[in-house]
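Asker: Got a predicted structure plus its sequence, pasted below:
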Amino acid sequence: MGILLPINPEHPEPRKIRRAVEILEKGGVIGYPTDTVYGLGCDLFNKQAIETLYQIKGMQRDKNLAFICPDLGDIARYAVVENAAYRVLKRFLPGPYCFVLQATREVPKIVQMNKKTVGIRVPSNPVTLALVRELGRPIISTTAAPPGEDPMVDPWEIKERFPALELVLDAGAGGNLPTTIVDLSEGDVRILREGAGPIDELV
């Protein structure tokens, strides 16, 4: 059974962030808060950890995994960002959106979607951003919920439901509305899923 570690949602304690990152560096899978729902995640560049994440969540291997970058500048390492797409990203990130873009060669094939695209997030959440900055590379982001079920909002319940998680960072109750998914990979703006992020100004 993993550890439930309370963390300050606005000013996350560096030693607690370091503890979570040490688990990620060793190939572990953790639960953590975002600006929408709680996520399950691991190091983007650890293939075995990603396989473990699929097993923990009970996901089919054809289900896509998004990942989190610390800022706009980092996105360009992992995705092709044309001028029009950059203007959209700059306007709506950090925020409750997942943007689908063409992947660069930096992205492991295991997380590339059809047509070699990727889903990338920059959440407006101090804990999540502290994690990716301390790790120094992106972390996978998938909703903390069994397939087909609503997002779980209670960190304690997440720990109980997914006992193979090594750590759950408890920043209080999470949201129950997932991200809005926006596809920018073909040059236009397509809403794939309406969620927490408003779409009025996107379309």
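Answerer: Good, I have the coordinates. Numbers count the residues shown, from 1 in each chain.

Asker: Please make it C-alpha for all contacts and neighbour counts, starting now.
Answerer: Will do.

Asker: all helices for the chain, in order.
Answerer: In the chain, the helices defined using DSSP state H lie at 14-25, 47-57, 72-78, 83-92, 126-135, 155-161.

Asker: For Val111, which of those is the nearest?
Answerer: For Val111, the closest of the helices of the chain is helix 47-57, at 8.7 Å, according to C-alpha to C-alpha.

Asker: Pick the most deeply packed of the helices of the chain.
Answerer: Looking across the helices of the chain with neighbours counted as mean count of other C-alpha atoms under 10 Å, the highest average goes to helix 126-135: a mean of 20.

Asker: For the residue nearest to the spatial centre of the chain, list the residues it contacts.
Answerer: Against the mean C-alpha coordinate of the chain, by C-alpha atoms, centre = their mean, the closest residue is Ser141 at 2.5 Å. Residues in contact with Ser141, defined by C-alpha atoms under 8 Å, 6 or more residues apart in numbering, are 39-42, 65-68.

Asker: Let me know the closest of those to Asp170.
Answerer: Gly39 (11.5 Å).

Asker: here comes the other one, which I'd like you to weigh against the first:
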Amino acid sequence: MLLKIYPENPNPKDIIYVTEELRKGAVVIYPTDTVYGIGCDINNSKAVERVARLKNINLKKEHLSFICYDLSHISDYTKSLSNNTFKIMKRNLPGPFTFILNANSNVPKLFKNNKKTVGIRIPDNNIIRDLVKELGNPILSTSVIDEDDIIEYTTDPELIYEKFSKHVDIVIDGGYGNNTPSTIVNCTNGDLEIIRQGKGELEH
């Protein structure tokens, strides 16, 4: 289904409905502050595997990300951060960044690649953050990527729905998306290294 939710003030009934579907194993396409994302409840292994099949990815090799509600969620899934890393994350989040951090044992085994790291996102978007808050744990995040460079697929939710309606359970129409992905910052070695420059300009 295609579900319209307004990002300025998401309807709580819609948020609760989508959350209940996520708990049942739904795969959902949702807006962020960058490109539209495909995701599910990180604790539902069947849903995670559906996302992996849809994107044709190997869960053990890919860097998949979690969307968290705020920084208080992060310590549940990552090893202790340096003061410098925490301060920079606090200054830049919510925002269009993916921070690669060392994962702890709470991260579902499905996600642990050979480096035992996890990407953390806190997008500046009320819809997806409200979903995470209502769900009570992070949502898997992987971007909607075009097979054919037609940019509209990643920006227009109605075109996204046309393309993915047979593969996902809900497409959330939160308005036009962006076609620039997040900036990826590696924090696993204590220093910060920008792996991919995307929409966000990191403030040190």
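Answerer: The structure has been received and is ready for your questions. From a predicted model like this one, the values you see are computed outputs, not experimental measurements.

Asker: Of all the helices of the first structure, which one is nearest Gly119 of the first structure?
Answerer: Closest among the helices of the first structure, using C-alpha to C-alpha: helix 72-78, at 10.0 Å.

Asker: what about the closest one, how far off from the second structure?
Answerer: Compared with the second structure after fitting, helix 72-78 of the first structure deviates on average by 0.7 Å (mean C-alpha distance after the TM-score superposition for the first structure).

Asker: re earlier: rebuild the helices of the first structure as TSV, extending it with distance to Pro178 of the first structure.
Answerer: Conversion of the helices of the first structure to TSV gives the following (distance: least, C-alpha to C-alpha, whole Å):
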stretch	distance to Pro178 of the first structure
helix 14-25	23
helix 47-57	16
helix 72-78	21
helix 83-92	16
helix 126-135	15
helix 155-161	16
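
Asker: so which of the ones you listed comes closest to Asn114 of the first structure?
Answerer: That would be, of those and by C-alpha to C-alpha, helix 72-78, which comes in at 15.7 Å.

Asker: where's the closest one relative to the chain centroid, distance-wise?
Answerer: Counting by C-alpha atoms, centre = their mean, to the nearest Å, helix 72-78 of the first structure is centred 15 Å from the centre of its parent chain.

Asker: how about the strands in the second structure?
Answerer: 2-4, 28-30, 37-39, 65-67, 97-102, 117-121, 139-143, 170-173, 183-186, 193-196 (DSSP state E).

Asker: Point out the other helices and strands that the first one packs with.
Answerer: Okay, so that is strand 2-4 of the second structure. strand 170-173 (3 or more C-alpha pairs under 8 Å, 6 or more residues apart in numbering; DSSP states H and E).

Asker: what sits up against the strand it packs on?
Answerer: Counting by C-alpha under 8 Å, 6+ apart, 1-5, 18, 26-31, 157-158, 160-161, 165 sit against strand 170-173 of the second structure.

Asker: For PyMOL, what selects the buried ones among those residues?
Answerer: Entered in PyMOL, the line below selects the buried ones among the contacts of strand 170-173 of the second structure, by 16 or more other C-alpha atoms under 10 Å:
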select buried, resi 2+5+18+26+27+28+29+30+31+157+158+160+161+165
